[in-house]
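>>> Here's a sequence, model it:
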Amino acid sequence: MNDVIVSESCAVTLLGGGKVNLKDLREALRLAPSLVAADGGATFAMENGFAPVAVIGDMDSIPVRIRADVPVGRFHEVSDQDSTDFDKALRNIDAPLILGVGFLGRRVDHQLANFNVLARRFDRRCILVGKHDVVFAAPCELELPLAPLSRVSLFPMAPVSGRSRGLNWEIDGLDMTPNGVIGTSNHVRAGHGGPVSLAFDRPGMLVIVPRASLNLAISALERATPFSPAR
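Got it, this is the predicted structure:
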């Protein structure tokens, strides 16, 4: 991958400027030890003793006192005003996995914008971690080894059709769209003994599962069949 700012062989934790739980950040760093901050996320990082390897964004949310504490070579200003700081950071990280902390909760408009980016940058293996949920863009084919009755919500950010095995309400034959049929509040069928299998005809579906399923989601994405990279 060319022209990226951060290239890592290990997983990366991307810290946003939204509401951050210190416990969530520490857990993310245990799983993805390289820390990158998206603009204002640098403030939380530095105030809590974490030093990001890079800060990426338009730099309009970082106080002067924080700028002074971050080595100059770690600031990477991306001045384009047509994209969010999450987008600026995500498209400039090359890593096998990105865990996003500080992108869910607080402001609904920011959260919706982050979902938009997650769906558009589907070729980045990225999971957003929140207090109650983890969210990621569905790959072409995925198997989630969730327990029966576990919540599995599907929300299309574009027209998407798919197939499933193991859900209480299977999605086969459904044409799902943001302003039409969606798949929230679904769950693993009672008595289902294997992984939930999902397959989609095109990118654009978001998968939302409980926060406790983060490790399962990571393992599932590692084994998943991806879509061809975005152009």
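>>> hey, let's count contacts and neighbours off CA atoms from now on
Noted.
>>> how far does the lengthiest helix in the chain sit from the chain's center?
Using DSSP state H to assign secondary structure, the helix with the most residues in the chain is helix 108-120. Distance, stretch centre to chain centre, for helix 108-120: 10 Å (CA atoms, centre = their mean, to the nearest Å).
>>> Also stretch 144-157?
Between the mean C-alpha position of stretch 144-157 and that of its chain there is a distance of 16 Å (CA atoms, centre = their mean).
>>> compare with the first, here's sequence two:
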Amino acid sequence: MSCPILHKSATILLVGAGPTSSAMIQSTAAHADSVVAADGGFKSAQAAGLDIALVVGDMDSQADLPGSQAAATITDQETTDFEKCLAVCAADVFLGVGFLGGRLDHQLAAFSALLKDQRPVVLVDEDQLVFMVPAQFEIDLEEGLPVGFYPMLQVQVTLQGVQWPLRDTDMHPAGQIATSNISSGEPLRVQTDGPGLLAILPARCLGVVLSVLRG
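Predicted coordinates for the structure are as follows:
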């Protein structure tokens, strides 16, 4: 889908219609420069008291937007509202709340969107955050934190700083995965030979993850 860019910001928070809370939206918005709502996510963002720069989607959940609210109606049914937001926004980093949990098919579609978009996109809920690992990634984590890595495509991975490390290991959804791992207290270092590795870390790691993804 090719669309003109309608909103630009260094860090954009995308708010979806999935399970979340005003407190979760507000705490994540503290890391963002602007807010864009994905269709029904407008109600959640509005309830959280946020200034919403743009509402994007097919608007099947939004028949009563305020007349002053900037909105982009995209009727394409081949993409999700999350993908529509990414298509019309430009940012160095995207955050997303309201895209994890709830209907499993919606969550899987969100993961697929992360795979398609080469820009840093971090999805967050109350407990965890999820993002596609860049080719080189390193952060400091305290010992004992639960960490997981799931290959959505075949990818070769070196993983250090965890209880069960990997070295030049071929990972695949039907083969080697690295879920249910634990940080060792050493720097977490991940190296991949291409896109496709999904990282799952505790939500409280958001600040340090963003510091690395922003470069």
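>>> Can you give me the TM-score here?
The TM-score (TM-score structural alignment, normalised by the length of the second structure) is 0.93; 213 aligned residues with a CA RMSD of 1.6 Å.
>>> rewinding a little: which elements pack onto the longest helix of the first structure?
Packing partners of helix 108-120 of the first structure (3 or more CA pairs under 8 Å, 6 or more residues apart in numbering; DSSP states H and E): helix 85-90, strand 133-137, strand 205-210.
>>> out of these, nearest to residue 172 of the first structure?
Between residue 172 of the first structure and these, the shortest separation by CA to CA is 14.3 Å, and it involves strand 205-210.
>>> what's that closest one aligned against in the second structure?
Following TM-score structural alignment, the partner segment of strand 205-210 of the first structure in the second structure covers residues 197-202.
>>> my guess is residue 80 of the first structure meets residue 58, correct?
Yes - taking contact to mean CA atoms under 8 Å, the distance of 7.3 Å between residue 80 of the first structure and residue 58 places them in contact.
>>> quick one: the helix or strand where residue 13 of the second structure lies to the first structure mean distance?
Counting by DSSP states H and E, the element that carries residue 13 of the second structure is strand 11-15. In the superposition against the first structure, strand 11-15 of the second structure averages 0.8 Å from its aligned positions (mean CA distance after the TM-score superposition for the first structure).
>>> Next, the buried residues of that strand.
Of the residues in strand 11-15 of the second structure, those scored as buried under the neighbour-count criterion (16 or more other CA atoms under 10 Å) are 11-15.
>>> how distant is that strand from the center of its chain?
Strand 11-15 of the second structure sits 9 Å away from the centroid of its parent chain (CA atoms, centre = their mean).
>>> now do stretch 80-92 of the first structure
Distance, centroid of stretch 80-92 of the first structure to centroid of chain: 14 Å (CA atoms, centre = their mean).
>>> State the span of the second structure onto which it is aligned.
Under TM-score structural alignment, the alignment places stretch 80-92 of the first structure onto residues 76-88 of the second structure.
>>> What are the contacting residues of that stretch?
Outside of stretch 76-88 of the second structure, the residues that reach it under the criterion CA atoms under 8 Å, 6 or more residues apart in numbering are 1-7, 14, 16, 36-39, 56-58, 74, 109-110, 113.
>>> Let's see that with 6 Å instead.
If you take CA atoms under 6 Å, 6 or more residues apart in numbering as the criterion, stretch 76-88 of the second structure is touched by 3-6, 38, 56-57.
>>> repeat for stretch 50-63 of the second structure
Against stretch 50-63 of the second structure from outside (CA under 6 Å, 6+ apart): 35-40, 70-75, 81, 85.
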